[in-house]
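Participant: Would you be able to build a 3D model of this:
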Amino acid sequence: MKVMHVDASAKRARSNSRALSRYFLERLRSEGVDLEVDYLDVSVDTPPHVTEAFAIATYTPASERTPAMKATLTSSDALCKRLLEADALVFAMPMYNWSVPSAFKAFIDNITRTGLTYVFTDDGGIEGQLGTQKVIFITSRGADLRPGSPFASMDALTPALKAAFGFLGVADPTFVDAQPLQFSNQEAREEALERARDELAAVASRWAQAEPSSQQNEAAAAL
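Facilitator: Have a look, this model is predicted:
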């Protein structure tokens, strides 16, 4: 399984979302999944923010783009290629002020590309091109935004991700949300992380069921 793994937390060793995404990949391997990981840390290698030149270039038909336009789109083209070549997408991020980190928003802006990650159909509709990939969003949240909590209505992260990636063809992404963390006591934090790890283990098991194990791949290669 080729996995594109994207981290977006500004933190490093103290990041819960980073730790949980590593845990998920470890669980996949422990389930016998043969992984090829394409890793991107958008907090370090942040995609360029949208400029006027980018907006003009991306909506100019490919056959009509100037060399300067093609150069403007080079990094975006490369990101789209990496997404489309992956079998699964693992996105890990904290919630910053109720929504996605700005570095991940720049990532979304760079991968939402007409003619690449979505196309127009003959009847005038739009067809996303990420419909075959498994997709999981692993998030960490300082407050408790689960249904029934006082802050539930303030979750702008989940609907934003569903809308952005739904447009690109991801109909049913998986969400594993560790909450509450920062604005809770130690016991509640530990419980939230344990719940998240349990959920991730279950998702890893489901993903693994449809994948040949590394042992099976080795046996097939020996035939």
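Participant: use CA for all of it now, contacts and neighbours both
Facilitator: OK.
Participant: Now do the buried residues in the lengthiest helix in the chain.
Facilitator: Longest helix of the chain, by residue count under DSSP state H: helix 186-209. For helix 186-209, the neighbour count (16 or more other CA atoms under 10 Å) marks 189-190, 192-193, 195-197, 199-201, 203-205, 207-208 as buried.
Participant: Contacts only, for the residue positioned nearest the centre of the chain.
Facilitator: For the chain, Phe91 is the residue whose C-alpha lies nearest the centre (CA atoms, centre = their mean; 2.8 Å). By CA atoms under 8 Å, 6 or more residues apart in numbering, the contact list for Phe91 reads His5, Val6, Asp7, Ala8, Ser21, Val135, Ile136, Phe137, Ile138.
Participant: part of a strand, is it?
Facilitator: Yes: according to DSSP: H, G, I helix; E, B strand; the rest coil, Phe91 belongs to a strand.
Participant: hey, where'd the helices end up in this structure?
Facilitator: Applying DSSP H to the chain gives helices spanning 16-30, 52-58, 67-72, 74-85, 102-111, 157-167, 186-209, 214-222.
Participant: one more, for comparison:
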Amino acid sequence: MKKTLVVSYAPRKGSYTKQLVDEFIKLADGKTEITFLDLVASPPDLLLGDNLNLILYGGQPEYTDEEKKRLSNHFQLIQHVLDADHIVLASPMYNFSLPATVKAWVDTIVVTDKTFEITEDGSFKGLCEEKKALILAVAGGDYSEETTHEYFSPTIKRNFEFIGIPSEQISAFGVAQYPEKVDTIISNAKAEISKVVGQWY
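Facilitator: Reported below is the predicted structural model:
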């Protein structure tokens, strides 16, 4: 059975992001082995001085038990991605971009010699090419027009591409801007989720 990693950041009460995550899990139940990662309950470690330098320069010739314990969450998050056939990332948009907690997850999984490598000619090659990703994006404003600017979508798409994972995005934009249309916006997103589940499994 295919394995699916569902990564969710939905801290707000009455979260529309959570509604979309719940819909995916309901539709995919029994069709795939799901690993659920709640970034609110289990946030990634920020890349600060101690752990960042340990990641970059430690482990020679191998990590000590204490170092392994310090980086256990970091290693586990990477392994989640390596083990999955499909990845679902669900998040609201904050101030035109990724919430800090979601960006911290991205920073954790984009790592040399694990999810990408530098080739002999100095170019980059993703090491996760057999996987697929789905992004569930919710925003209060409507960023569906090409003339509007938001950095959530291109940032997460580019990072997935960098490690070799093609992605598609289902957007529920305008939930605050068009309160009278919320039910339609969410219903349309759920219908698109159903299509992806049918294609994947």
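Participant: what's the TM between chain one and chain two?
Facilitator: The TM-score (TM-score structural alignment, normalised by the length of structure 2) is 0.90; 199 aligned residues with a CA RMSD of 1.9 Å.
Participant: returning to that earlier point: now which residue in structure 2 aligns to the residue nearest to the centre of structure 1?
Facilitator: Counting by TM-score structural alignment, Phe91 of structure 1 corresponds to Leu89 in structure 2.
Participant: What distance do you get for its match to Phe173 of structure 2?
Facilitator: 16 Å (CA to CA, to the nearest Å).
Participant: How about Ser91 of structure 2?
Facilitator: To Phe173 of structure 2, Ser91 of structure 2 is 12 Å away according to CA to CA.
Participant: and the corresponding residue of structure 2 for Thr74 of structure 1, how many neighbours does it have?
Facilitator: Alignment note: Thr74 of structure 1 maps to Ser72 in structure 2; criterion TM-score structural alignment. For Ser72 of structure 2, the number of neighbouring residues by other CA atoms under 10 Å comes to 11.
Participant: ok, for Leu172 of structure 2, nearest residue in space, not its chain neighbours?
Facilitator: For the record, residue 172 of structure 2 is Ala, not Leu. Val138 (4.7 Å; CA to CA, 6 or more residues apart in numbering).
Participant: Alignment lookup: that neighbour to structure 1.
Facilitator: Using TM-score structural alignment as the criterion, the counterpart of Val138 of structure 2 in structure 1 is Ser140.
Participant: how about its match, what does it touch?
Facilitator: Each residue near Ser140 of structure 1 by CA under 8 Å, 6+ apart is listed here: Asn16, Ser17, Met93, Pro94, Met95, Asp177, Ala178, Gln179, Pro180, Leu181.
Participant: Same list (the residues you listed) but as a markdown table, adding neighbour count and distance to Arg113 of structure 1.
Facilitator: Formatted as a markdown table, these follow (neighbours: other CA atoms under 10 Å; distance: CA to CA, whole Å):
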| residue | neighbour count | distance to Arg113 of structure 1 |
| --- | --- | --- |
| Asn16 | 22 | 31 |
| Ser17 | 27 | 27 |
| Met93 | 26 | 22 |
| Pro94 | 26 | 25 |
| Met95 | 21 | 25 |
| Asp177 | 28 | 28 |
| Ala178 | 27 | 31 |
| Gln179 | 24 | 33 |
| Pro180 | 21 | 35 |
| Leu181 | 21 | 35 |
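Participant: Quickly check those for the two that are furthest apart.
Facilitator: Within the contacts of Ser140 of structure 1, Met93 and Pro180 form the most distant pair, 14.4 Å apart (CA to CA).
Participant: What residue in structure 2 is the furthest from its centre?
Facilitator: Pro61 (31.5 Å).
Participant: Quick one: map Asp41 of structure 1 onto structure 2.
Facilitator: In structure 2, Asp41 of structure 1 lands on Asp38 (TM-score structural alignment).
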